[in-house]
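# predicted model, plus sequence, below.
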Amino acid sequence: MKVGDSELFPAMVKQDHYTGCMEGTAPTRTQGGKGAIMQLIERKIGRKLVWIVCDLHTNELPLRHLIQELDGKTLSHNRWSCPLGKMLDSASELEISLSFERNTVGPPLVELAHTFIVAVYLLDCFNTKVKSSFSKGPRHVLFYLEFLGSQPRKVVQSVEQTARRSSWYAHPEAVLQTMLCSKDEEERRVAVKKIMDMRLTSGSGHDKSVGDDSFRVRETPEINLDAKTLSDLIDLDNIQAGSEPPLTCSLTSVQVRAFLDNLMYVPAFSSHSQSIEHCVQQVSEASSHVYSQEKKEGYIRAQVVSREVMSRNRSKKDMFSVVCSNTGS
């Protein structure tokens, strides 16, 4: 739906905080800056919402930046900006020198990229897919930083700024929400204390008061690259006013303090938007084969039915069933 859609905003205004969530895929267009889509929606309905930014982008953007840093930007499908890439068009015209001797200075650049992919990117990608709840987002940031610290200094320096900018789940709202959902009593205690301090500062600290859910400009704070715990990931002592998690803003102070003894349970919204991207890919593929809306829908439905019919060999038992059905035994 468009930002100005007449049906979208009345529906969102009526919804409570548990359904007041937004998921974004393209970080710059959806959540970055005062004019981004997520900020515009919050301004329109007059309250803050839970932000669910695709967690996979936090992992993908540093890798993309590292490859560009090592190999240069791709100018087109067959043109490159790095020194060697610029020579590819004329490489066949160069004279062959039989006396050429190879000189190496440091590890090959491709080895740096390969090590980063295997030791950081793939591990974090798998971790995000397995623990996909948005309440795990800040822990994914810690997981990523832990493996990033094992990389050579050249690699860390190349991706450091990108990693800082793309750590959207390091926002105080997300960190405090994760701590409230933690099984660790100490983490819950810290989160409850910070929320109550914010309420006292805003003058709403009495037992029956609720949190401030008014609109705010959302800015991700500086992160500690050496952090090992959520408390050390950001400076919780200097977080901006109005950083209380949206899901606790509708709760009274008594209800918030109850999380000291029992962890908070939240809906298991996905922290990544790969399912949405799959839907977009399906529609794009259908559009390239058929024209009318009816035929596009039929094309997609046919694909879904075909995949349901196909066997899924997730275990030895499934494979054994396929063999038995084919052999008639």
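Sure, I can see it.

# only C-alpha atoms for contact and neighbour calcs from this point on.
OK.

# report the contact partners of Ile276.
Shown in contact with Ile276 (C-alpha atoms under 8 Å, 6 or more residues apart in numbering): no residues.

# quick one: distance of the helix or strand containing it to the chain centre.
Element membership for Ile276 (DSSP states H and E) is helix 274-289. Relative to its parent chain, helix 274-289 has a centroid offset of 20 Å by C-alpha atoms, centre = their mean, to the nearest Å.

# buried sites along it?
For helix 274-289, burial by neighbour count (16 or more other C-alpha atoms under 10 Å) applies to 286-287.

# show the subsequent helix or strand relative to it.
Downstream of helix 274-289 (by DSSP H and E), the next one is helix 293-309.

# got the angle between that following helix and helix 274-289?
Relative orientation of helix 293-309 versus helix 274-289 (axes from the mean of the first three to the mean of the last three C-alpha atoms, to 10 degrees): 120 degrees.

# elements contacting helix 293-309?
helix 274-289 (3 or more C-alpha pairs under 8 Å, 6 or more residues apart in numbering; DSSP states H and E).

# for the stretch 51-200 of the chain, which segments count as helices?
Assigned by DSSP state H, counting those that start in this stretch, the helices in the stretch 51-200 of the chain fall at 55-71, 83-86, 109-116, 122-130, 137-148, 153-165, 172-180, 185-201.

# now what about the third one, what contacts it?
Contacts made with helix 109-116 from outside it, assessed by C-alpha under 8 Å, 6+ apart, are listed as 63, 66-67, 70, 151, 155.

# kindly report the same for the shortest one.
The set of residues external to helix 83-86 that reach it, using C-alpha under 8 Å, 6+ apart, is 79-80.

# for that helix, buried residues please.
The neighbour-count criterion (16+ other C-alpha under 10 Å) identifies Gly85 as the buried residues of helix 83-86.

# structure B:
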Amino acid sequence: MLQSYHLKCKNLLKSHPKIPENKLKEFRLGSKVLFDIAACKCRDLLQCACPKNKKIPLREHNFITDQRTARQMVIGGIDVCTTKQITRSLKRKLLREKSASNQPKVTKVSTEILSSSSGSECTQSDCEEPIQIQSRASSINSESTSIKTAVDYALLSKTCDRFGVSDRAGAAIASVVLQASTSQVIDKNKLRRERKKTREIITSQQNESLVPALYFDGRKDQTSTISEKDGKRYRRRILEEHISLIKEPDSKFLGYITPASGTAKCIEQEIFNFFMNKDISMDGLIAIGCDGTNVNVGKYGGIIRMLEKRLDRPLQWIICLLHMNELPFRHLFEHIDGTTSGPRTFSGSIGKELENCEKRPIVHFQHIPTDLPELSTEDISTDQKYLYKIVEAVSTGTFPNDLANKSPGKMSHARWLTRANRILRLYVSVETPSENLITLATYIVRVYAPVWFAIKTHPCCKDGPRHLFKLIKLTRYLPTTLKNIVDPVIQRNAYFAHPENLLLAMLTDSQPHIRELAARRILKARSAKPKKLRLFQLPEVNFNASTYYDLLDWQENITEPPILKSVTEENLRLFVAQKGEGELNLLRLPCHTQAVERAVKAVTEASATVCNRTAREGFIKAQIDSRKSMPKFDSKKDFYP
């Protein structure tokens, strides 16, 4: 390099003293880049067209540019941070290469199968109907060689953006297509036919012959329908009531009914017709679960009562305890702060401040002691996690910074859990809270949240009376004026204080003599042999009881739990003879209806997407089947079993 430069100098001196000015200037400029040994000589490094092995790394661009111009930078010591970064990058590259060698064979697939032309119209079905994943990577031929080819994901990314598909759903769909090892192009009609076929297969495989417990709930949904006019078909939306039905104890979705009206008689008739049309026997039905609305639990004309009269036998009444836990809180809030003034507005001062409470800074607040049960927050919803954490924070007086930045949940008149979250969030943001705000926050921390999470940790119907007693016991701190608001609400909804439910709790008590006493009372109730179908009546609750089995007066007429019909009298007498030692086999049913609420949500989504009843049920069951085969898709390890 130096010899070459020296030779240029000698050649230039041959023209002395008449050396051209431009050549002299060029020679002098050459001395400044004498030691620029980079293979890339491009002036614009970002637009460099050199081969990859000759390109200057991006991290060196600033230094090279400086050395070719101002030359203010100097080479220093070893950059420890950058060295570690390069080392980690190399390790990741090695891991990717190792992982690629273990991946199944994948051929190049055009992502155009997930896209349509930009000028095509997007129908409601195409836009709203989510694609279900029915196959897993286990179907890949294990003998395939490990070949990984490049796939252009740009078009897939655009398609996902166009149709509003989430990253998770888009990755799942693309993974199924790549797994299939095919290069065939499919259109929406083929996919629609396959989905229809899959739904029919799943529906035919999930027929039930026996339902021990039926849980139901419903709502009015915006429902997609097809109407015909002048030989053309049009899609439109109508408001239609849907009642979702599930089988317990395994929370299996059975289907839904569409009653012509919301009366108990109409709904009960539709439930019976559903069982007959599906060829499901009602002979084994022993329990009914629902919320405590009057159309369900009316003493003479409710749905449960009418089913009992149709079957001519009593059923176990399991009325949702989570709904029941909200009712005293709701009445207390309305008594203190007033009722609502619109679909999203309140008439009271506290309710008006709840909308933007999460934007307020956290201030010093007075802690409120509580006794929360230990609970794993992994299997509960985001709103419930927030409630658990904010109650912990209020009880300790220390509010975590990350909790302050989280949302307490959407504001809705129908969601009392998120309203409790927002009341506590408002409480920790006000330096001098009002007496009304303190009263509500104290009730949430001391009563509402502990009972809610006690129900979540012990969800079996045998624990229902214990949860009811806990609610009554925790509310005794209230002044008389507020107890006069709360106690009538508890009395009207004390379904788990009925002897049929109390005997279940006593039969599974931790004390042997209580279990023995329960068995004796069941035997006594059997010996009475009632002449007519019993009428389910709420007992007068003893609010001063010291234990859950003292909630009622046992001198009144006692009937045995229908859920124990399968337990023979011989087994009960043996249980008494053993002084309550041992255990009787009982059907474990939930004391709440959250599984039905999930089914209601699924029916609502299907109603807006699919246009006929059979397709909707297949759509929902395909969703459930997909979730069972792949519960989550957060990373590639969730896709490969």
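In hand now; what should we look at? Just so you know, these numbers come straight off a predicted model, no measurement behind them.

# tell me where the stretch 251-400 of structure 2 has strands.
Here the stretch 251-400 of structure 2 has its strands, by DSSP state E, counting those that start in this stretch, at 252-257, 287-290, 316-319.

# how about those strands in a markdown table, adding distance to Glu597 of structure 2 and mean neighbour count?
A markdown table is the format used below for those (distance: least, C-alpha to C-alpha, whole Å; neighbours: other C-alpha atoms under 10 Å):
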| stretch | distance to Glu597 of structure 2 | mean neighbour count |
| --- | --- | --- |
| strand 252-257 | 11 | 21 |
| strand 287-290 | 10 | 24 |
| strand 316-319 | 14 | 24 |
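
# out of those strands, flag the one nearest Lys636 of structure 2.
Taking C-alpha to C-alpha, strand 252-257 is the member of those nearest to Lys636 of structure 2, at 28.8 Å.

# residue in structure 1 paired with Glu591 of structure 2?
In this structure residue 591 of structure 2 is Cys, not Glu. In structure 1, the residue equivalent to Cys591 of structure 2 is Ser271, according to TM-score structural alignment.

# who are the neighbours in contact with the residue lying closest to that match once chain neighbours are set aside?
In this structure, Ser271 of structure 1 finds its nearest non-sequential neighbour in Phe134, 4.1 Å apart by C-alpha to C-alpha, 6 or more residues apart in numbering. Taking C-alpha under 8 Å, 6+ apart, we find Phe134 of structure 1 in contact with 52, 268-272.

# and the counterpart of Phe134 of structure 1 in structure 2, how far from Glu597 of structure 2?
Counting by TM-score structural alignment, Phe134 of structure 1 lines up with Cys461 in structure 2. Between Cys461 of structure 2 and Glu597 of structure 2 the distance is 18 Å, computed by C-alpha to C-alpha, to the nearest Å.

# pretty sure the match of Cys591 of structure 2 is touching His140, no?
No. If you go by C-alpha atoms under 8 Å, Ser271 of structure 1 and His140 don't touch, sitting 9.9 Å apart.

# identify the contacts common to the two.
Counting by C-alpha under 8 Å, 6+ apart, the contacts common to Ser271 of structure 1 and His140 are Thr128.

# can you name the residues that contact Ile239 of structure 1?
By C-alpha under 8 Å, 6+ apart, the contact list for Ile239 of structure 1 reads Pro172.

# contact partners for the nearest residue to Ser135 of structure 1 once chain neighbours are set aside?
Nearest residue to Ser135 of structure 1, sequence neighbours excluded (C-alpha to C-alpha, 6+ apart): Thr178, at 5.1 Å. Applying C-alpha under 8 Å, 6+ apart to Thr178 of structure 1 gives the contacts 135-138.

# I'd like those as CSV, with distance to Leu230 of structure 1 appended.
What follows is the contacts of Thr178 of structure 1, written out as CSV (distance: C-alpha to C-alpha, whole Å):
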residue, distance to Leu230 of structure 1
Ser135, 12
Lys136, 11
Gly137, 11
Pro138, 7
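
# you'd agree Ile243 of structure 2 is in a helix?
No. Applying DSSP: H, G, I helix; E, B strand; the rest coil, one finds Ile243 of structure 2 to be strand, outside a helix.

# and Met38 of structure 1? What does it align with in structure 2?
Under the alignment by TM-score structural alignment, Met38 of structure 1 pairs with Ile304 in structure 2.

# surely its match meets Thr293?
No. Ile304 of structure 2 is beyond contact range of Thr293, at 11.4 Å (criterion: C-alpha under 8 Å).
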